[in-house]
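Novice: Give the three-dimensional model of this entry:
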Amino acid sequence: MPIISVQMLEGRPKEKVAELIHNVTNTVSETLGADKETIRVIVTEIPKTHWGKAGVPMGK
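Specialist: Now for the predicted structure:
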């Protein structure tokens, strides 16, 4: 059972997150020949205050 974890900054509409899950599932299924029912996608949205770039939180 493939398990795919995606981490990204928070703030995208729930429809876009659903589209991402759908597209990742399709891509993994086609690439690995895995049944879509066996594929799990976990999306973790991280607050901008908890994500740093160049030593500075993105939420500043």
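
Novice: When you work out contacts or count neighbours from here on, use the C-alpha atoms and nothing else.
Specialist: Fine.

Novice: For this structure, just list every one of the helices.
Specialist: For the chain, the helices defined by DSSP state H occupy 14-32.

Novice: What distance do you get for residue 35 to residue 7?
Specialist: To residue 7, residue 35 is 24 Å away according to CA to CA, to the nearest Å.

Novice: Here is a second sequence; please produce its structure as well for comparison:
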Amino acid sequence: MPYVNIKVTREGVTREQKARLIAGVTDLLVDVLDKDPATTVVVIDEVEIENWGIAGVQTDIYRARKKSEAQG
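Specialist: Modelled structure (predicted):
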């Protein structure tokens, strides 16, 4: 029984997008590994942005730095 855990930041991922992720991951496991979709579990966890870090800082800070660098 495959178990896939997808983690995303909580930034407005819609119900429809989540449904597409679940269906897409399930289809991928069927296509690549010949897994039974009836026993494939996909869980999506939404993480608050302040609880997600990149390069040693919280995501919002990281993005602000990247935006500042891009603006020169």
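
Novice: hmm, back to that, between residue 35 and residue 7 of the first structure, who's got more neighbours?
Specialist: residue 35 (14 against 10; other CA atoms under 10 Å).

Novice: Please name the nearest non-neighbouring residue to the more buried one.
Specialist: Of all residues not flanking residue 35 of the first structure in the chain, residue 29 sits nearest, at 6.1 Å (CA to CA, 6 or more residues apart in numbering).

Novice: so who does that neighbour touch?
Specialist: Counting by CA atoms under 8 Å, 6 or more residues apart in numbering, residue 29 of the first structure touches 35, 36, 39.

Novice: in the second structure, which of these remain in contact?
Specialist: For the contacts of residue 29 of the first structure, the aligned pairs still in contact in the second structure (both residues aligned by TM-score structural alignment, their matches' CA atoms under 8 Å) are 35, 36.

Novice: Distance to residue 19 of the first structure for the contacts of residue 29 of the first structure - can I get that in CSV?
Specialist: Shown next, in CSV, are the contacts of residue 29 of the first structure (distance: CA to CA, whole Å):
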residue, distance to residue 19 of the first structure
35, 18
36, 15
39, 15
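
Novice: any idea which of the contacts of residue 29 of the first structure is closest to residue 11 of the first structure?
Specialist: Lowest distance from residue 11 of the first structure to the contacts of residue 29 of the first structure (CA to CA) belongs to residue 39, with 24.8 Å.
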